[in-house]
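In: compute the structure for the input listed below.
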Amino acid sequence: MTLQAYQDIFCRMIASSDYRARLIENPATVFEQHDLSDRERRRLTAMADHPGMRVNTAIHRANRLTPLDQTLPFTCFLLGQRLGPLLDRYWHGNPTENLQLPAECVRFADFLAAEMEAGRLLDPIVGEVLAFERACTELRFYTEQELRLQAGAAGRLPPQVRVLRFQHDPERLLNALSELQPPPPDLAEGEFHLAIDARSAEPVFRLLDRRSAAALLGRQARAGWCAGSGSPGTKDSGWCPR
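Out: The predicted model follows:
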C-alpha cells in the first residue's frame, strides 16, 4: 500500500469537485500515475461517488476560505466573481490546507502575484490592496525577530514599519473598502506612499509626501520614525484585517 499516494488522492477528491468528477468518469487516467492496489482503487472510486463527499468539499472550502477572509478581506471583495475560479485553481495546486492565518495569507498572496505576473489577473488596484493586506498580516502575526530576518541586511526601516507604494489614492480607496464599497470611480491616480507603523498596540497609518518617502526608503532613513513627515498619523481606522 502506498499510503502517501492514497491520502493525496483522497485529499484532492475532497478539495476539488472537478477532480472528483474526473476520477469518477475515468479512474484509470487518475490512478495510472500512482502505485495503488486494486483494492485501493476500488475504495477511492467508491468514495468519489459517495453523496457525502459533496458535504466534505463544502466544509473543506469553508475552512480554507476562513483564513483568507480574515487576512485578505479587501482583496477578496475586490476580486468579486473572479474569486471563485481563482480559488479553484489555487486549491487544485495546493490541496492541503493550512489553517495558520499568516501562512495561508502568504501562500495565497504569492499565488495571486503569480497570476498577475502571468497576465491572467489584470487589476492594479487588486495588486496594491493585496500588498497592503499582506503587510498588515505580517506585521500583526510575525515577531520582531521574524520581521527583522525577513527584511535582511538591506532593511533600512525598523522591522515593524513598512512603506507601501500605491498608484491610487490609498486613503479614499481603503476607506471605501472598509465600508464594503467599490473603489470610487474618480479615484486619484499618481504616486502615493503609505507608512504603517506597528510598533505600538494599534497600527498607525500615515500618508507620506515624496520627500518623506524618499528619506525613509533611501540612505537618509533613520532608525526611528520620520517625525512630522506627511499627513498626521491615523491609528487603526478599520483598514487592517483582524
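In: contacts and neighbour counts: CA atoms only from here.
Out: Will do.
In: quick one, helices of the protein?
Out: For the chain, the helices defined by DSSP state H cover 3-15, 17-25, 27-31, 38-48, 52-71, 73-79, 83-93, 101-117, 124-141, 144-151, 170-178, 210-217.
In: turn those into a markdown table, including mean neighbour count and distance to Phe192.
Out: As requested, those are arranged in a markdown table below (neighbours: other C-alpha atoms under 10 Å; distance: least, C-alpha to C-alpha, whole Å):
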| stretch | mean neighbour count | distance to Phe192 |
| --- | --- | --- |
| helix 3-15 | 17 | 40 |
| helix 17-25 | 17 | 42 |
| helix 27-31 | 15 | 50 |
| helix 38-48 | 15 | 51 |
| helix 52-71 | 16 | 23 |
| helix 73-79 | 21 | 19 |
| helix 83-93 | 15 | 27 |
| helix 101-117 | 17 | 21 |
| helix 124-141 | 20 | 11 |
| helix 144-151 | 14 | 22 |
| helix 170-178 | 18 | 7 |
| helix 210-217 | 17 | 8 |
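In: before we compare anything, build this one as well:
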Amino acid sequence: MSLLSFQKALTDLIASPQLCLQVRAHPAETLSRYDLTPREVTRLKTVVHQQGMSVSCTLYRVNRITPIYTMLPYTCLLLGPALIPLAEEFWEICNKSDLQFKREITLFGDFLLQQITTGSLQNPYLGEIVAMELAINELKFLPRTALLNAPVNEEGLHPLIRLVPFDHEPEPLLIELSRMQIPPFTAGTGEYFLVIDHREEELSFSTLPRKTGAVAL
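Out: Next up, the predicted model:
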C-alpha cells in the first residue's frame, strides 16, 4: 500500500500547486493523509522544493487548460480574466483528470452551468454559449457516418441534431463573438432555438422560434 500511496501523493502534488505549498509549509500535517513510510515523506518533502516540480505543475495545468481554451473559445472569451481563477477552482474540485478533451470540456462546462445556476457567475450570454459549445463538441465526438441513417428520436430529432435554447437572438450574438468581441449587454431578449446540424460533414446552424419545438429535424 505504501508504494500506491506514494504514487497517489506525487500525482496529487503535480496536479495541485496549492498542495505543494502546503507540503512546503506543513509537510508532516499535509502528508499525514497518505500511508507513507518516513523515507517516502522525506522524498516528497524534497520533491516539492525542486524546480522540476514547478515545471511538472505547469505542464499539468497547460494540458488541462488546452482543451478548454481550444474547444470552448466563446465561453473563454465571455469569461475573460475570470477564466483562470474559475479553472483553478474547477481543478481543485475535479482533480482527477485523464486529460481527455471530451471529458474535460464536459466537466468544465457542467461546472460553469452550475455556477450560473447558483448565481456565482452572472453574464446574460454565458449559459447559452456554454450550452451551445457543449452541444457542438458532443456532436463532433459522435460517429457521424454511422448515425447518418439513424431514425429520429421521440422528440422528432435526428441524433446528429441538437437544439440549444437561447434567450437572445443567436445570429447577432454569434457574429459578435466570431469577431472575438464581447457583445454589449443590451441585446433584446426572446425565446429561440439554435439548431446545430451535423448531418453534413460541416456543422450548420439555423434559428427557430422556441415555440416551434422540434418537429422531424
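In: rebuild the helices of structure 1 as JSON lines, extending it with distance to His193 of structure 1.
Out: Shown next, in JSON lines, are the helices of structure 1 (distance: least, C-alpha to C-alpha, whole Å):
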{"stretch": "helix 3-15", "distance to His193 of structure 1": "39"}
{"stretch": "helix 17-25", "distance to His193 of structure 1": "42"}
{"stretch": "helix 27-31", "distance to His193 of structure 1": "49"}
{"stretch": "helix 38-48", "distance to His193 of structure 1": "51"}
{"stretch": "helix 52-71", "distance to His193 of structure 1": "21"}
{"stretch": "helix 73-79", "distance to His193 of structure 1": "19"}
{"stretch": "helix 83-93", "distance to His193 of structure 1": "27"}
{"stretch": "helix 101-117", "distance to His193 of structure 1": "20"}
{"stretch": "helix 124-141", "distance to His193 of structure 1": "11"}
{"stretch": "helix 144-151", "distance to His193 of structure 1": "18"}
{"stretch": "helix 170-178", "distance to His193 of structure 1": "8"}
{"stretch": "helix 210-217", "distance to His193 of structure 1": "7"}
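In: for Leu187 of structure 1, which of those helices is the nearest?
Out: Leu187 of structure 1 lies closest to helix 170-178 among these, at 7.2 Å (C-alpha to C-alpha).
In: the closest one vs structure 2, mean deviation?
Out: Here the mean offset of helix 170-178 of structure 1 against structure 2 after fitting is 1.2 Å, by mean C-alpha distance after the TM-score superposition for structure 1.
In: setting aside sequence neighbours, what's the nearest residue to Gly190 of structure 1?
Out: Closest residue to Gly190 of structure 1 apart from its sequence neighbours, by C-alpha to C-alpha, 6 or more residues apart in numbering: Gln167 at 5.1 Å.
In: how many neighbours does the one you found have?
Out: Gln167 of structure 1 has 14 neighbouring residues, counting by other C-alpha atoms under 10 Å.
In: okay, it and Val129 of structure 1: tell me how far apart.
Out: Distance, Gln167 of structure 1 to Val129 of structure 1, using C-alpha to C-alpha, to the nearest Å: 11 Å.
In: what do you get for Pro95 of structure 1?
Out: 26 Å.
In: same question for Glu40 of structure 1.
Out: Taken as C-alpha to C-alpha, the span from Glu40 of structure 1 to Val129 of structure 1 is 45 Å.
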